[in-house]
Structure formats: structure tokens, C-alpha cells
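> How does the following fold in three dimensions:
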Amino acid sequence: MGSAVDLSVSLGTFSLANPVLAASGTFGYGLEFTPFVDLNRIGGFCTKGLSLKPRMGNPAPRVVETAAGMLNSIGLENVGFDRFRDEKLPHLQMYDCRVVCNFFGDTVAEYEEMARALSTLDRVDALEMNISCPNVEEGGVQFSADPKTVEKVVSAARRATDKFLVVKLSPNVTDITVTAKAAEAAGADAVSLVNTYVGMVLDAERAVPYLGNGNGTGGLSGPAIKPIALNMVYQTSQAVSIPVIGLGGIRTAEDAIEYIMAGASAIQVGTANFFDPRATMNILDGLTDWCRDHDIDKIESLRGRAWKQ
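Have a look, this model is predicted:
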């Protein structure tokens, strides 16, 4: 075999130069990482979650380290749609990577309005819905908690956009394949999984939760969640016909390969960006090396390989 390795992947109508994406909430608006990462080389990145209006987020402390991971309660702080459009997006015109706008809302109508607004931006290549948010109209229950609610909110966003629509799923459900099927039925082009797990860290000296958001809980991410997230990708990729994007604890090229073998069409790198700003680049280089070492000339040939064992 020659030295060339084809890392390009196809997610239906959405193509990537390679399967490496940076996950939302860990990569800012892309620009913050340009001292460390060549945005023209990675497949793309997901923006920090965007809402129609700016949000201040939760009070500090917002982040705490845990065994093999971290707990965060940022509170979806972001600059809002207008500032993203006017101040952030123009600076991304010079880069070739895919820009995936992660977005959220407090109501179905807000999701729909946000999807419609983002669809007017030519530089935005795809949308990623975060449905792990509380539905204020339904007493604060997460949109992801009920398949019927998932269908309702995804259908609303689908009506509002022609862009490639990814639905980011919460793992805090009884059966994530049910949620994925609901998103698929409502018109999602792909699903990304998983978002963070609900957890808590206590300050033993004060006997109170460490995080300052009021209820003390936050989202657990990092290597600690990888085995659970990997299983969810494995199960979901066989349960739906739309592409699956895998994330959760990916630090190395081998981690990424595992997700692809479990059925992921692409992967997202999250927490690793915090302790190694060049994580996406290192994983990308590692994928080429791994494929060469294993006589793989096209990385897509690995997708779902674990199903056949």
C-alpha cells in the first residue's frame, strides 16, 4: 500500500475532509484556538452553544476536576446570535474547515427561530441542536427526556432550515436509541452523542456542592465517560439509518478509531482541548499513522467494523 491515507468521510449529504471535529463548548468560536490549531486541517468544529440573546451563564465556581474528567456548569454563556454574526463569523471566512453552529432555546419556538436565523448565514455549514436544555414551558424538564418532545422540537427546527441538521443527544435517558429514533423520525440528518452526564462534586471541608449554580450538579465529561458513551454510539449506530457522530472522552487517535469501529461516521474532541489545545491536530496526525500501520487506505472502511466481529 502507498503512503496516502484517505481520511475523508461522508455523512449523507454532508462531507468532511477528515472525521475530526472539535466539540461545542470546548473550542470557543474557533478563533480562540488558532494559535494552536490549523483550522484548515481539521474536519471542522462546533461553536459554543448559541442562543438568540446573549447569556451570562452560571455563577462561579463553574468547573471542577474529577477523577479522569471534569464537571462543568457554565450555564450556556454565549454572545448571542447578533454578535456571533457580526463579530465572530466574519473572521472565519478565511478558513476552509466546516463550521457547525451549536444552538439551543428555552422553548420550541426559540429553537425554531434560532434555526431560521442561523440558516441565513452562508458560512455556517451545518447546525447542531443541543436538546439537553430545560423546556421552560413544560416545567423545566429537558427536551431530550421524552421522545414525543424530541420529535416536536426537532420537527420545528427542521421546518425552519434546509441546512444539515445534527441533533446532540443527552445520555441521561433510559434508552438513547429511542431518543435517536425520535430525532430521525422528525427529520434530523444526523445525531451526535453523547452530551455530558449529570454529576456532582462536594467540597468536603464545607460539606456543600462545589459548583455554584444553586443545585450543585454539572455535566461530567472526559475519559471517565468513554466506555459508556462508546456503548451508546455502538447501540445507536445500529438502531438508526442516519449518521452518528461520536464523542465522549476522546483523547487519542486510538479512541477515535474505537468510535468509528463502533459505527460513528465522525468524532468530536471535547474535554481534551482543555488540557491539550492541540488535541485535535494530534488525533488527526495519529489517525493517518494508525491507518498506515494497519494497512488501511480509507478510514471510512473502518466504520461499524465492530458490528461484524
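
> From here on, just use CA atoms for contacts and neighbour counts.
OK.

> For the residue lying closest to Lys163 once chain neighbours are set aside, grab the count of nearby residues.
Once flanking residues are discounted, Lys163 sits nearest to Ala126: 5.6 Å by CA to CA, 6 or more residues apart in numbering. Counted with other CA atoms under 10 Å, the neighbours of Ala126 add up to 21.

> One more sequence to fold, the one below, so I can look at both together:
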Amino acid sequence: MLEVELSNLRLRNPIMLASGILGSHAGSLNRIAEHAGAVVTKSVGLEGREGYKNPCVISWECGILNAVGLASPPAKEFARELKMFNGACPLIVSFFGSNPEEFAELVKIFDFANAFELNLSCPHAKGLGLEIGRDFDLVYEIIRAVKRNTDKPVFAKVSANLDYVELAKVCESAKADGIVAINTVRGMAIDIVSKRPILSNVSGGVSGKAIKPIALKCVWDIYEEVSIPVIGCGGISNWKDVVEFALAGARAVQIGSAFYYSYDVIKNILEGLESYLRINGVSFDELVGLAHKR
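Model prediction:
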């Protein structure tokens, strides 16, 4: 009823941990893996990054605003940490880099992973993420370089701040195995007392409920234009959100900011989702893209 397949990756359910959320340590991943269909690690590059100074994460009434700056340990150090993952569900390692060679090298370091996610969309890291995603020719070369070095699924994470449909088509032509839509959306906050931006980086990425309609629209549009699986991400916090994303075309979804409120969010979503599927007499797979058949 809940099983889904992404390329040759079989998940017991369609709920995944999103990158950047509780994905820095094996202990956190092990706990989430008890219920998740798959877990995605925090994005990592060849060299370690300190990221931006505090304040780099703030909560507001509609979600979270962050400019962590892709803070992460060096790839080889992170790989040693991930060797302690319990394997209760598939492990997807998220990468960032500035050129095809860096991405290809990262695949070799994390050859024990079940799949890879390419961060082409982080909105607050200079020379990485979104800035890489803007260059469609470079995106094509990065995906080809990764695919030449692995036969495991490769998912490209795209941004709503770009022409995401055309980018998804480029990713499909480069033989990516799926599209993750979306990353955080650019935003900022200003403190009215100090009269200055709150984040040390001035701007950052908005996540949480505020971006759900944006992410849903992106999934809908991409589903209409490509044949590879779409993974929805952005503002999903309950089982009703999951059903919406499935109807829009998402074959799986990722949960991020909702963990800020509860560690049991995936367990709670699965209970509601399973009840909905049973009442309607359908499997999750049968929901995917159903809203397009009107």
C-alpha cells in the first residue's frame, strides 16, 4: 500500500528525511530511519565549510529562515561518520560542489550510499548550489560525470528561483533518475529595534508552511514535462500535505522543517496516510499524478 520505487531504489514508504535537517550525525539518522522510507544526509563537499556566523537560523510564524551556508565537515570525515548508519532504510548522500570533477570524486568517497542527491539549489552559498543550478550546461556535465561513476540512483534538487521546468528537462536529458523540488526560497528578516537584517548573511532560505503552495506548483509543472520521478519537498508537515503532493505528481516526499516541532512527524504522517489509503481503497502509487487526469 505504501511501497514506492524510485529508479531501482525501493522504499517501504514514500516519506523521506530532507537534506540539511538532522542529517549531520549517524545517531539522528538511525532514529529517523526507524520509520522513514529513506533518509537524506546534510549536503557535503570535498572540503569542510564553517558556514556563516550566528544568527544563521530563525523561526517565524510561517516556518524557518536559515543561512547556515552549507556548513559541513570534510567529505572523508563525514563518510566515517556515516559508516555508523544502521541501514534501517536507504541512505541518500547529498553533495555540493563547484565543478563536475568534485561531484565525481564525492561519489567515490560515498560509494556505500544507496543513492545520491545533487544540491543544485541552495540559495545562500556563494559559488555553490543555486549559482551552479543557473548554468544549465554545467548542470548537464555534473550529472553526466556522476552517472559515469555510479550505477546508483542520482536525484537532482532544483530551485523555484530558476526556470525549474527547463532545468528538470536538462537533468532528465543528462540521465538523472529523479528531480527533487524544491529547496528553500530566498528571503530575509529585519529587526525593527536594531534596524538591521537579523541573519548574519543578510538573506537566507525560507522553509516551512509558507513555501508549500510554491513547492506544490513546481511539482505539478515538472510532472507534466518530464517522465522521471519527482520528489516533492517544501512545507510538508502532515498526511494531507503528502496526499496533495502525490496527486500533483510526487512519487515520494521529503520532510524538513516539520522536525523542528516533533521528532515523530514521519510516524504521525504514516498513520494518517495509511488510513486515508485504506478508506479510499488505493495504494500510494495509484495517487501519483491523479489530479492531472481531469
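
> rewinding a little: translate the residue nearest to Lys163 of the first structure into the numbering of the second structure.
In the second structure, the residue paired with Ala126 of the first structure according to TM-score structural alignment is Ala115.

> Name the nearest residue to Ala68 of the first structure, sequence neighbours excluded.
Ala224 (5.1 Å).

> try Tyr29 of the first structure
Tyr29 of the first structure sits nearest to Thr47 (CA to CA, 6+ apart), 4.9 Å away.

> And for the second structure, the residue most distant from the center?
In the second structure, counting by CA atoms, centre = their mean, Val193 sits farthest out from the average C-alpha position, at 35.0 Å.

> does the residue nearest to Ala68 of the first structure really touch Gly69, like I thought?
Yes: look at Ala224 of the first structure against Gly69 with CA atoms under 8 Å: they come within range, at 5.8 Å.

> tally of neighbours for the residue nearest to Tyr29 of the first structure?
25.

> In contact with it, which residues?
Ala23, Ser24, Gly25, Phe27, Gly28, Tyr29, Gly30, Val99, Val100, Cys101, Asn102 (CA atoms under 8 Å, 6 or more residues apart in numbering).

> Kindly report the same for Val39 of the second structure.
Contacts of Val39 of the second structure by CA under 8 Å, 6+ apart are Met16, Leu17, Ala18, Gly23, Leu29, Ile32, Ala33, Cys89, Pro90, Leu91, Ile92.

> that's a strand at it, yeah?
Yes: assessed by DSSP: H, G, I helix; E, B strand; the rest coil, Val39 of the second structure belongs to a strand.

> Aligned to it, what sits in the first structure?
Match for Val39 of the second structure (TM-score structural alignment): Phe45.

> where's its match relative to Gly30 of the first structure, distance?
Going from Phe45 of the first structure to Gly30 of the first structure by CA to CA, to the nearest Å gives 7 Å.

> what do you get for Val191 of the first structure?
21 Å.

> Of the two, which one has the most company?
Val191 (28 against 22).

> what's the closest non-adjacent residue to the aligned residue in the second structure for Phe33 of the first structure?
Aligned counterpart of Phe33 of the first structure in the second structure: Ser28 (TM-score structural alignment). Excluding its sequence neighbours, the residue lying closest to Ser28 of the second structure (CA to CA, 6+ apart) is Leu22, at 6.0 Å.

> All set now, cheers.
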